[in-house]
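Participant: sequence and predicted structure are below.
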Amino acid sequence: MTEPSGSKTMSEPRGKTTIADGVVAKVAGMAAGEVQGVYALGGGLARTVGAVRDRVPGGRGSVTRGVKVEVGERQSAIDLELVVEYGVPIADVAGDVRENVIAAVERMTGLEVVEVNIAVDDVHLPQEESEDEEPAGGRVR
């Protein structure tokens, strides 16, 4: 049996367990998004493309936007791009994200997380939200 591309197999006494890189990325993305003070994941271009994709009927937001992983047989390394809310202590948010991601990935996959690198690419300002949103009912009245 061949191993799917982008996945790792762990041999156990009674069989093998295969964990795809995308699984680790989803777990990390969900865990990062749960932390208070995180507005979004992804850098400028990734967020722009994602926003367009989210507006397409039937489109879904991606929890892996801004998440890159490297997965070995027993270890993983994770890189995250974040946008934080204005007014929150960035170092504290980054520390909380790091702890939450490590705990979630290790608990759910059994892989040791050797590092979580965090790049804070932007700060979300309260007035940005009101400028980005269209009034209810669309532009035409």
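Facilitator: Received, thanks.

Participant: please make it C-alpha for all contacts and neighbour counts, starting now.
Facilitator: Noted.

Participant: for the protein, longest strand please?
Facilitator: Longest strand in the chain, counting residues (DSSP state E): strand 112-124.

Participant: residue nearest the centroid of this protein?
Facilitator: Gly29 (2.4 Å; Cα atoms, centre = their mean).

Participant: put this beside the first:
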Amino acid sequence: MANTNDIKSTTSSAQQNGQRSEDKGANNSPLQTSQGTTTINDTVVAKLAGIAAREVSGVYKMGNAARRAFDAVSERIPGAQTSVSGGVSVEKGERQAAVDLSIIIEFGASVVDVARAIRRNVISTVEQATGLEVVEVNINVTDVHLPEDDDQNEDEGKQLQ
């Protein structure tokens, strides 16, 4: 993931082409106005990105093996909730953000198509909700979910009861 200094120095392709968005100019951020400054916590961006990624068809779950194990235990505890930001890490500057996602893809889905759809949805959601420019969305596909994995998990659940 880009570090904070890289995020601040990265320019969008629109800026490289000489086009400037009026809300993304050097001193004209929608988060910094003459009436005050709005600060957005990294957690907010992570949750928005996680929700946006989960909306994409072909994404089975978010996170790596350790995160999935934690979520599996959490699901068995009454009232416990799994985190919508699981599998998401964010690095945020004053005007820009970079997002790293770990996903499990459904068997048969195109990794390229799913990744493209995730990037589009995450960028759109985060930029629209926060006013931050999303400079990159890195996606790590950690596993492929097979239909027989569900059958195996159901059998294990029955044995535990």
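Facilitator: Right, received. Where do you want to start? Just so it is clear, the model here is predicted, and its values are computed rather than measured.

Participant: TM-score of the superposed pair?
Facilitator: The TM-score (TM-score structural alignment, normalised by the length of structure 1) is 0.87; 131 aligned residues with a Cα RMSD of 1.7 Å.

Participant: just to revisit the earlier point, and after the longest strand of structure 1, which helix or strand comes next?
Facilitator: Following strand 112-124 of structure 1 in sequence order, the next helix or strand is helix 126-132 (DSSP states H and E).

Participant: which bit of structure 2 covers that next one?
Facilitator: Helix 126-132 of structure 1 corresponds to residues 147-153 in structure 2, going by TM-score structural alignment.

Participant: ok, which stretches of structure 1 are helices?
Facilitator: 21-33, 44-55, 90-109, 126-132 (DSSP state H).

Participant: so which elements touch the third one?
Facilitator: So that's helix 90-109 of structure 1. helix 21-33, strand 112-124 (3 or more Cα pairs under 8 Å, 6 or more residues apart in numbering; DSSP states H and E).

Participant: what residue of structure 2 takes the place of Gly37 of structure 1?
Facilitator: When structure 2 is aligned by TM-score structural alignment, Gly37 of structure 1 is paired with Gly58.

Participant: please read the previous query as pertaining to Met108 of structure 1.
Facilitator: Counting by TM-score structural alignment, Met108 of structure 1 corresponds to Ala129 in structure 2.

Participant: next, find the distance separating that match from Ile123 of structure 2.
Facilitator: From Ala129 of structure 2 across to Ile123 of structure 2, the span is 10 Å (Cα to Cα, to the nearest Å).

Participant: thanks a lot, see you next time.
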